[in-house]
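A.B. asks: with the sequence up front, the predicted model follows.
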Amino acid sequence: MQFPITAILPELRATLATHTRLVLEAPPGAGKTTQLPLALLDAPWLEGRKLLMLEPRRVAARAAAGFMAAQLGERVGETVGYRIRFDNKVSARTRIEVVTEGILTRMLQDDPLLEGIGAILFDEFHERHLASDLGLALALDVQASVRDDLRIVVMSATLDGESLSRWLDAPRISSAGRSFPVHVDHFAARRDEALEHQVKRAVVDAIAAHPGDVLVFLPGLREITAAQRLLEGALPGIDILALHGELPVEQQSRLLQPDADGRRRIVLATNVAESSLTLPGVRVVIDSGLAREPRFDPNSGFSRLDTVAIAQSSADQRAGRAGRVAEGHAYRLWPESKRLDPQRRPELSQVDLAALALELAAWGGSDLRFVDAPPPGTLASARDLLQRLEAITPDGHISERGRRMLALGTHPRLAAMLLSARDNTSRALACDLAALLEARDPLRSRSDALAERWQALSSFRNGRTPADANRSALAAIDAAAMQWRRRLRIDTAPPAQIATHELGALLAHAYPDRIARQHPSDPRRYQLSNGRGARLFDDSALYGEPWLVIAELRHEAREALILRALPVDERRLRADFAPHWRESDEVRWDTAKQALLSERIERFDGIVLSARPAGKIDPDLAAAALTEAVRESGLDLLPWNDTLAQWRIRVQCLHAWMPELALPDFSDAALLATLDDWLRPAFVSLRRIDALDTSALSEALRGLVDWSLRQRIDALAPTRTLVPSGLERTIEYALHDDGTPASPVLAVKLQELFGLAETPRIADGRIALTLHLLSPGGRPLQVTQDLRGFWDRTYPDVKKEMKGRYPRHPWPDDPWNATATHRAKPRGT
């Protein structure tokens, strides 16, 4: 069988014989997914080892493996096999393994040497999934450190191959696609028209106007189901088929073959049909312009699938599906004036990074080469969560518990919950919860009781689907829970009935940061263990529960709204989270009373359970409380005087002007960050902030600078300077709003500088003073840093104007040789 890529297979083989990295650009339909792995099987450098090919989606992984196996006249699992979540078909004979993204990461983590693997092919890399980016970063690290013979091939249909090849330092080869012209039309929606009705109109129009099958791109299963219901009644005799990631293998196989009876087909698909799959007979594409993509949802703490507009690259790729076998047509269901982003944004810039942070901890470092680096703030938050889950140590190393969590291949929150179960019945219940949390809501009601979802699942298992439940959603959750039990090797069936707080006790291990206690004065408000607040709906099913574990929140300006939660028993929390219950004396500064308060506080993490007056205030706690008050209110709370403030500014100026002095940073941010080092000792034995005098503050601040450097500060940035009149005048130092030094100012009467040609300088001559030249009455006449130029050009005009106004002061014609003075002329002269 000939494919467009067939012509360049010899070039690809030759390039990989001499290079260990390669970028392959090939549009959909070129055959890169199924032809390149087969062409490399007998490459000498492979030496009989395996090829791994990464596919972003399970449907595509199974389809690619099936097509390659069929070309060899074999069944899947012989020379060609696949591994996906909860399913694999490989054997001792398998030389090509098609794997999904999480599987590749596990293989790399379990065997960094990649024994028996000769090459890794990253298919559809333009989709920029988080696991693809991580897999490539890990593979590059392996190649650079221990496997310089490992081949890495990055294949893409729409990514900028030139920039990627530069980044990888790899040759780039491009293949033509099998493509015919595609005519693009924009099919406008009517006023307030639902998507499924617009799809129906477009499909009916396409069936009437154009030959061939129709491929409709929709964002998800809900939209597919709605459109399928409408079309089945409107187009009798035409097959209406769905294609999505949850479809059984048999139905997927049916879609990849022409209709046995030659009937026209309409395929309603998610973006799984964008790449890696070839649907025969498609001549028309109808594109909603929408897709479900992961976005970090702070409400749940997970990445959720949001409906978003696709990128232009995806729109082009979807349209190209209509031109695979003959001239085609594409209907776009958005206005022609709408502008799309050129390329997809990488997932790691917009999703929760807890799983990535755990993978990096397991790998032993975070200095990997990513095409786009993970956002530092998001990564830091993820590591904070992992510490709460006891998956990593405070210094960032993975714990033994963290390794067990990683092996489960799910979000660290769910992994922590699954590991917390004490017996098989609890583990089966945890599997139910994991399936519920990962799935779409099976209830149509807006109840905030997560227990009602589990009860609906239990009823479904007993043949009684609740009226407000979605049966297909419950079936999917039941199947996912079964897969989890199989994976954890749990033979015990989930219980049919449970005690009120059993689910909450499990969920607390997934959300230790969202364990919440009812506010003592307002039963609808709760304080969370992370220190934040939340409230219930007005008609909440959880009203009256003293303790909750919150699975989903809606973050709002003041307090978050609780969307899904479970009650939990305090006794169980005390048993399971014993180290988090603490009682200690705490001292704090009361701003209103301007006094220290000492209390005996009982806490569960950030939740204050009780507070009562304590006895004598401990000096160290008092110093810590006063220091914290300054940290919260700012340095202006301290007793600065002009002399100390100017000394601090002089140090800041020299810090910028002469970095070789290695002076400490005296900016507000730096001083506030180090209060415990320099200010806290000064507060020991004090009970009030105003008990700290300027002398003690000065000593504390100056203590940050070595004595020898203090002498240099006075020499390099003096407070006063001698002028030609014989007097010392003050130098004023200042900073701009952004903290950078302003030019230091010397304000002096003009007559005191007679005979001085050059502008005075400080900081070893690096910084010129700004001269504020004053009249005899102290009013400014000129501001300059060029004294010589002033005498030459400006002084004659100043003299002419000022001589009549101040006749008793000298205004010589030759200021260069006149005697400097601060006095007026004697009377009578």
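C.D. replies: Great, that's in hand. Numbers count the residues shown, from 1 in each chain.

A.B. asks: make it CA atoms for all contacts and neighbour counts henceforth
C.D. replies: Fine.

A.B. asks: so what's residue 566 up against?
C.D. replies: The contact partners of residue 566, taken as C-alpha atoms under 8 Å, 6 or more residues apart in numbering, are 449, 450, 451, 501, 503, 504, 507, 542, 548, 549, 550, 551.

A.B. asks: okay, those in CSV with secondary structure and neighbour count next?
C.D. replies: Formatted as CSV, the contacts of residue 566 follow (DSSP: H, G, I helix; E, B strand; the rest coil; neighbours: other C-alpha atoms under 10 Å):
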residue, secondary structure, neighbour count
449, strand, 18
450, helix, 24
451, helix, 20
501, coil, 18
503, helix, 22
504, helix, 27
507, helix, 31
542, coil, 21
548, strand, 28
549, strand, 28
550, strand, 29
551, strand, 24
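
A.B. asks: from those, which is closest to residue 560?
C.D. replies: residue 550 (10.9 Å; C-alpha to C-alpha).

A.B. asks: that older thread, could the contacts of residue 566 go into TSV alongside distance to residue 55?
C.D. replies: Shown next, in TSV, are those (distance: C-alpha to C-alpha, whole Å):
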residue	distance to residue 55
449	38
450	34
451	37
501	41
503	36
504	37
507	33
542	43
548	40
549	37
550	35
551	31
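
A.B. asks: residue 141 versus residue 449, what's the distance?
C.D. replies: 46 Å (C-alpha to C-alpha, to the nearest Å).

A.B. asks: presented hereafter is structure B, for comparison with structure A:
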Amino acid sequence: MKQLPIMQVLPDLRNILHTSKAAVLIAEPGAGKTTATPPAFLEEPWLAGKTILMLEPRRLAARSAAVYMAACLGEKVGQTVGYRMRGDTKVSGNTRIVVVTEGVLTRMLQSDPSLEEVGLVIFDEFHERSLHADLGLALVLESQAVLREDLRILIMSATLDGERVAALLDGAPVVDCPGRTYPVDTVYAPPGSQLPLEQAAAVAVKRALAEQPGDVLVFLPGEREIRRTGQILESGVLAPGTVVRPLYGQLPQAMQDAAVAASVHGERKIVLATSIAETSLTIEGVRTVVDTGLRRTQRFSPRTGMPRLTTVPVSKASADQRRGRAGRTAPGVCYRLWSQEEHARLPDDNVPEIREADLAQLALELALWGVPGPAALAWLDAPPAASYAQGVALLRQLGALDAGGAITPHGRRMAALGAHPRAAHMLLRAATLGAVPLACRLAALLQERDLFKGPAAQDSDLALRVEALLRFERSADTGGADPAALRAVQRESRHALAQLQAAPGDPVDSSLSGLLLSFAYPDRIGQKRGDGAFLLSGGRGAAMREDQPLARCSYIVAASVDDRAAQGKIMLAAELTEGQLLKHHADSITEELEVYWEQESESVKARRRRMFGSLVLKETTHERPSAEEAEKVLLTALAANGLEVLPWEKGTVQLRQRMKFMHSFRKDWPDVSDEALLKSLDSWLLPYLQGMRSFRDLQRVPLARALEGMLDWQGRQSLEQEAPTHITVPSGSRIPLDYGNPAAPVLAVRLQEMFGQVDTPRIGGGKVPVVLHLLSPARRPMQVTSDLASFWRSTYFEVKKDLKGRYPKHYWPEDPLQAAPTNRTKPYSKK
């Protein structure tokens, strides 16, 4: 093995892991950490013949690393060094270093939690923070803590907050290693705003070919952009000996090898790659990088439970990783298709997948592991509670978890397949129907990009994709579909067929597509609303173009929904018949009696409904709801419409006003404001609603009794004494009190009836003076006062002058305090 910068720190790393259970290695690009580190531990005594597992996030990088390490040992891959990935394994009884891809480590841990044959687990390129890497580390940490104190853990990365990871590893030592990179000049070259991405990339490539030596590596978001950029370049005039090589995850192995291998003498290579080429790979001959600054990732919306693939800007860390690809073997140049100002606004790092992904599979793995939830394990970033809860809810709906959250036998079978829980459940249900060949193809179609392009892609019928795939399998006829996509789907479906021991040639009935999809997406069974709109069983609305044949179906299953608008856009779906729904989802169909308020008749009504999630399959009118249900709905309607619908007679209004008065200075008294009464309807009003079902019935409510029911015996006595309905004035008349303003009750009385009364009458146990409205003989207010004594001393005489001329027959004494009160024109004469 050639000398690499990592060799300088390997002795320190060996010493650390000789005495410590964990370490963190931060090694710059070009240091050689991926291929030189694992072999360095093979002879360590603590390894004692056990194997080394290295988790590599990408298949291409995993295979390349294993092949390179084996070659350095003078062996073929599969001897001392091997690899394990889905659908491709090269190991033997002599293998000591196994490079595994995501998911494989999880399956190994689930089958052997103690990892008895493993001495060291290495997490390479951990900065990518994939969901499986975070899960794998959480499980390995618990295995180490509970079952294997001797198990070593090594976290390796080029760009990572080493101290934060070290803290998670209980203060593990951090080793830094410089890389061996050459200087790379950065050229910011933002394209014109109207130039499509692929054309902008092609322009930048042509500029690079003219200005720089060597091969060119171009970073593009996905396979579609790679294909289009390649077509533009190849349709132009490239210099003789210039070749275009695509590089992405689903590319056939031979084409991947061709992209990574050194160019033949005299040839210039243009490698069009996804972010697969960001780390772990050294592509021989690359001196120039063209970076579009975009990547494709799955984003999950907890609001709808619908993940979607989206294109987002890279982080500064990713941009630096890409830039470094130009300086692995010689000085280079990086053309960035954005401005320096835009670069400054990029996020520092990519968001960890665990914070954005669909967490149903994570929830299934934790249930299989036997922990009650994420809190039982150690995480660098804990799974978001909302996303995790949605994942658990989906697993319960699929029958993978019981009501207590424990994994079911069906859930164990789902986990063993290693597929997303939706696909796993569909595959298992399909097995009971003899429809595994169709289910495998559907699972592959949903996992890969759409087979159709252009106008054909506007038709959302998934059954058309199944037919196109079957036609391709029979005769290699693409029928206008994307050949690369067809090959990728075929490859993926064959893997699933082999896993379920089915043959590719077994018959396929595409008419069952909707039924099988309904097993995977029970929350997205759609019921026709009209005009291409559907209500999904999960409660969300979604729609497709009205001119599509599927738009006329009574029921569909929406396998792919773009949720960016208020109403989701159905991208892929299949028809589900009502008979299939009733037969195969009978266990999830519920009968419910709905008691509801009909605003038109202002009364309680009832109907019996047969429901599947949010979908009403059948509805019939019910004769009469129970009294308890009717009263509950009536109270809800009353709360929505306000207290005005109750029979507020004059005496009841006064009673409530008197109670308000008492509450105004005694806070231990019931609050009878609108807000308080509406909040407590079930306590003070409900007992009086027996047999009532409408606003009309409410007119029979004994409202005064209901209000008095809020008081005990002592309270009612206090009300009579401290908030009387009337006050007897000196004339002997009983005058009603007006409590319209609870803070200042009013006594409206003719002036002559108050002669002889020195002070203002008081209520509230003598604490509150009433507001006197002293009336003229014509019962018009002539004075308002709360201080009667002051009125007699001064204001009375002014009033007397004014009114005596207007009312000469009435009694206007010189001394009102010594005069006889009267409710007549003059007092009775004493004989």
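C.D. replies: Okay, I see it. All values reported here derive from a predicted model rather than from experimental measurement.

A.B. asks: which pair of the contacts of residue 566 of structure 1 spans the longest distance?
C.D. replies: Based on C-alpha to C-alpha, the longest span within these runs between 507 and 542 and measures 15.6 Å.

A.B. asks: please work out how many residues are found near residue 43 of structure 1.
C.D. replies: The number of residues packed near residue 43 of structure 1 is 15, by other C-alpha atoms under 10 Å.

A.B. asks: that one contacts residue 13, correct?
C.D. replies: Yes. Look at residue 43 of structure 1 against residue 13 with C-alpha atoms under 8 Å: they come within range, at 7.3 Å.

A.B. asks: grab the nearest non-local neighbour of residue 207 of structure 1.
C.D. replies: residue 214 (7.8 Å; C-alpha to C-alpha, 6 or more residues apart in numbering).

A.B. asks: just the element for whatever residue of structure 2 lines up with the one you found, please.
C.D. replies: The pairwise alignment with structure 2 assigns residue 214 of structure 1 to residue 216, based on TM-score structural alignment. In this structure, residue 216 of structure 2 sits in strand 215-219 according to DSSP states H and E.

A.B. asks: that strand vs structure 1, average distance?
C.D. replies: For strand 215-219 of structure 2, the mean distance to aligned residues of structure 1 following superposition is 1.5 Å (mean C-alpha distance after the TM-score superposition for structure 1).

A.B. asks: tell me how far that strand is from the chain's mean position?
C.D. replies: Strand 215-219 of structure 2 sits 37 Å away from the centroid of its parent chain (C-alpha atoms, centre = their mean, to the nearest Å).

A.B. asks: also stretch 502-515 of structure 2?
C.D. replies: Distance of stretch 502-515 of structure 2 from the chain centroid (C-alpha atoms, centre = their mean) equals 34 Å.

A.B. asks: check stretch 360-376 of structure 1 too.
C.D. replies: Offset of stretch 360-376 of structure 1 from its chain centre (C-alpha atoms, centre = their mean): 12 Å.

A.B. asks: so which bits of that stretch are buried?
C.D. replies: 360, 361, 362, 363, 368, 369, 374 (16 or more other C-alpha atoms under 10 Å).

A.B. asks: from the residues you listed, pick the one nearest residue 619 of structure 1.
C.D. replies: Closest to residue 619 of structure 1, out of all of the buried residues of stretch 360-376 of structure 1 and judged by C-alpha to C-alpha, is residue 361, at 40.1 Å.

A.B. asks: that closest one: which element?
C.D. replies: Counting by DSSP H and E, residue 361 of structure 1 is found in helix 354-363.

A.B. asks: again with residue 315 of structure 1
C.D. replies: Going by DSSP H and E, residue 315 of structure 1 is in helix 312-320.

A.B. asks: which residue numbers in structure 2 go with that helix?
C.D. replies: Per TM-score structural alignment, the counterpart of helix 312-320 of structure 1 in structure 2 is residues 316-324.

A.B. asks: by how much does that stretch deviate from structure 1 on average?
C.D. replies: Relative to structure 1, stretch 316-324 of structure 2 is 0.9 Å off (mean C-alpha distance after the TM-score superposition for structure 1).

A.B. asks: could you find the closest non-adjacent residue to residue 375 of structure 1?
C.D. replies: Distances taken as C-alpha to C-alpha, 6+ apart put residue 349 closest to residue 375 of structure 1, at 6.4 Å, once the chain neighbours are dropped.

A.B. asks: for the alignment partner in structure 2 of that neighbour, the count of nearby residues, please.
C.D. replies: Under the alignment (TM-score structural alignment), residue 349 of structure 1 maps onto residue 355 of structure 2. Residue 355 of structure 2 has 18 neighbours, counted by other C-alpha under 10 Å.

A.B. asks: sorry, back to before: nearest to residue 29 of structure 1, of the contacts of residue 566 of structure 1?
C.D. replies: Ranked by distance to residue 29 of structure 1 (C-alpha to C-alpha), these are led by residue 551 at 43.3 Å.

A.B. asks: what's the match for that closest one in structure 2?
C.D. replies: Looking across to structure 2 (by TM-score structural alignment), residue 551 of structure 1 lines up with residue 559.

A.B. asks: gap between its match and residue 451 of structure 2?
C.D. replies: From residue 559 of structure 2 to residue 451 of structure 2 the distance is 15 Å (C-alpha to C-alpha).

A.B. asks: again with residue 45 of structure 2
C.D. replies: To residue 451 of structure 2, residue 45 of structure 2 is 53 Å away according to C-alpha to C-alpha.
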